[in-house]
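Trainee: here are the coordinates; sequence isn't available:
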């Protein structure tokens, strides 16, 4: 009586007799017979035609009459007539019209209705919903038993999303209680990992063969083609992390053998040969910043890749190709009327502290000197004032 699925035994119901001309069959059945998904409407879509129908105050009364009629038909070995393959729903309640007619079946319905009084009282109000019948704590325990830890209280409906955390991988998702209860909705992260593990197990033999043929000995199980794979080079015996995708596409040398990387001793030797003294251990990759001291005494941050591309000093080191020698820069400054008070900073655009011919300390750039600057701001002002007095004197 409290069930939230199937026929409502405490609500209104209908008993019907239908016939099928093509199959030469007759059937008796019961149902609410309301809505688009009613059983009677489903039968009519399959070619059944309604012969007679009768309404009952409760589904229990209709069920008693139907079972009494079926007992008589089965006792006479008149049903079932059709098979489950022909009619999946209700095949066991069918008879051949050659042996029993629809009139005879309906007469049995009338007779059993008179014999079976309606002993069940109809329900007052609507049929109870599934949300009312499910205990929240019991639902939470079922979720935990299936690998989910609820993050909020039961939402109240079996088909509503329920924020939960997978107890296996820790992923937060929003499964429905109905799907989890029926075993049809597991954690998508766990499903993905299981699928990846299955593919990896199938592709591992081929991948290991390709890596060994390219000169790499795998040190860990294969995962995916794009995942770095810890291997040892059979040529230089160094460990690296190539990907199966790169190796299968033609990469046959490790990064050490191809000079794209280096060990700590070799990297330090290369930096010292270029004029840099490392101040910290080798960071591990040629493109990683590395704190060093230049031969000029300046602390800089450079990269091994820069040294390999030709860098042999820091920005303040005098070098050919656009750099100015400190002695030549000082001579240029003196010719323009500036006496340097500190060492040349190294770049023509750097600020350089000097003393002007008038005795004022200024900061100039070699670029401005080369553009024609020969006096400081004080000299320029005095020159402007003197010119103005000369122009206005009588």
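Mentor: Received, thanks. Since we're looking at a predicted model, the values are computed, not measured.

Trainee: hey, let's count contacts and neighbours off CA atoms from now on
Mentor: Will do.

Trainee: tell me the buried residues in stretch 38-57?
Mentor: For stretch 38-57, a neighbour-count test (16 or more other CA atoms under 10 Å) marks 39-41, 43, 48-50, 55-57 as buried.

Trainee: what about residue 72, how many neighbours?
Mentor: 14 (other CA atoms under 10 Å).

Trainee: so who does it touch?
Mentor: Contacts for residue 72 (CA atoms under 8 Å, 6 or more residues apart in numbering) come out as none.

Trainee: below is structure B, check it against A:
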């Protein structure tokens, strides 16, 4: 029976001086067999409610590594045919720092108001998730800003005033 619990993991390889972030399901043989045979050791693992959540965390960490920190993939396809794009040099970033990125991405994902609410088919949330009266404190600055924007958008078009051409 396949587990639905997702696992985002961080592995280290002493010989290659590499750190790898990846995803699997809980109870899978992937970590036990495949990576240990190739010399990888498990640094830490984070269990999430589903594999898609674990994949989202992994992709967020890879985005941070590649684009925010500008760290390239460390291994090549020849050295590691499967998962080489998920590696980074341990000389450039430690496994603990990669693990911190995993925790930050998972925390941001779990605190996101859209987790479990709907499938992200589009970037626009369904109407039932839009702001409604009473969902924020009345005098909160964000509530005031949102209310003023809503009034501005829903206001009927004003009369056009002709410029005074003299």
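Mentor: Nice, I can see it. From a predicted model like this one, the values you see are computed outputs, not experimental measurements.

Trainee: can you put the buried residues of stretch 38-57 of the first structure in a markdown table and add distance to residue 15 of the first structure and secondary structure?
Mentor: Below are the buried residues of stretch 38-57 of the first structure laid out as a markdown table (distance: CA to CA, whole Å; DSSP: H, G, I helix; E, B strand; the rest coil):
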| residue | distance to residue 15 of the first structure | secondary structure |
| --- | --- | --- |
| 39 | 11 | helix |
| 40 | 10 | helix |
| 41 | 13 | helix |
| 43 | 14 | helix |
| 48 | 15 | coil |
| 49 | 14 | strand |
| 50 | 11 | strand |
| 55 | 6 | strand |
| 56 | 8 | strand |
| 57 | 11 | coil |
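
Trainee: so which two of those residues are the farthest from each other?
Mentor: Pairwise distances across the buried residues of stretch 38-57 of the first structure peak at 25.1 Å for 48 and 57 (criterion: CA to CA).

Trainee: would you map the strands across the second structure?
Mentor: Ranges of strands within the second structure are 6-13, 18-25, 41-48, 87-89, based on DSSP state E.

Trainee: angle of the first one against strand 41-48?
Mentor: With axes from the mean of the first three to the mean of the last three CA atoms, to 10 degrees as the criterion, the two stretches strand 6-13 of the second structure and strand 41-48 enclose an angle of 170 degrees.

Trainee: counterpart of strand 6-13 of the second structure in the first structure, which residues?
Mentor: Strand 6-13 of the second structure lines up with residues 13-20 of the first structure when matched by TM-score structural alignment.

Trainee: mean deviation, the matching stretch versus the second structure?
Mentor: Compared with the second structure after the fit, stretch 13-20 of the first structure shows a mean deviation of 0.6 Å (mean CA distance after the TM-score superposition for the first structure).

Trainee: against which helices or strands is the longest helix anywhere in the first structure packed?
Mentor: The single longest helix within the first structure, with elements called by DSSP state H, is helix 188-213. Packing partners of helix 188-213 of the first structure (3 or more CA pairs under 8 Å, 6 or more residues apart in numbering; DSSP states H and E): strand 216-218, helix 244-248.

Trainee: where does the first one end up in the second structure?
Mentor: I take that to be strand 216-218 of the first structure. Counting by TM-score structural alignment, strand 216-218 of the first structure falls onto no part of the second structure.

Trainee: ok, stretch 276-287 of the first structure next?
Mentor: The aligned range for stretch 276-287 of the first structure is empty, by TM-score structural alignment.

Trainee: ditto for stretch 368-388 of the first structure
Mentor: With TM-score structural alignment applied, stretch 368-388 of the first structure matches no range in the second structure.

Trainee: right, and residue 30 of the first structure touches residue 8 too?
Mentor: No - applying CA atoms under 8 Å, one finds residue 30 of the first structure not in contact with residue 8, separated by 10.6 Å.

Trainee: which secondary structure elements does the helix or strand harbouring residue 269 of the first structure contact?
Mentor: Using DSSP states H and E, residue 269 of the first structure maps to helix 264-273. Packing contacts for helix 264-273 of the first structure, counted by 3+ CA pairs under 8 Å, 6+ apart, involve strand 276-278, helix 304-308.

Trainee: can you count the residues close to residue 19 of the second structure?
Mentor: By other CA under 10 Å, neighbour count at residue 19 of the second structure equals 29.

Trainee: distance of it from residue 37 of the second structure?
Mentor: Noted for residue 19 of the second structure: a distance of 16 Å to residue 37 of the second structure, by CA to CA, to the nearest Å.

Trainee: residue 101 of the first structure -> the second structure?
Mentor: If you follow residue 101 of the first structure across to the second structure using TM-score structural alignment, you land on residue 94.
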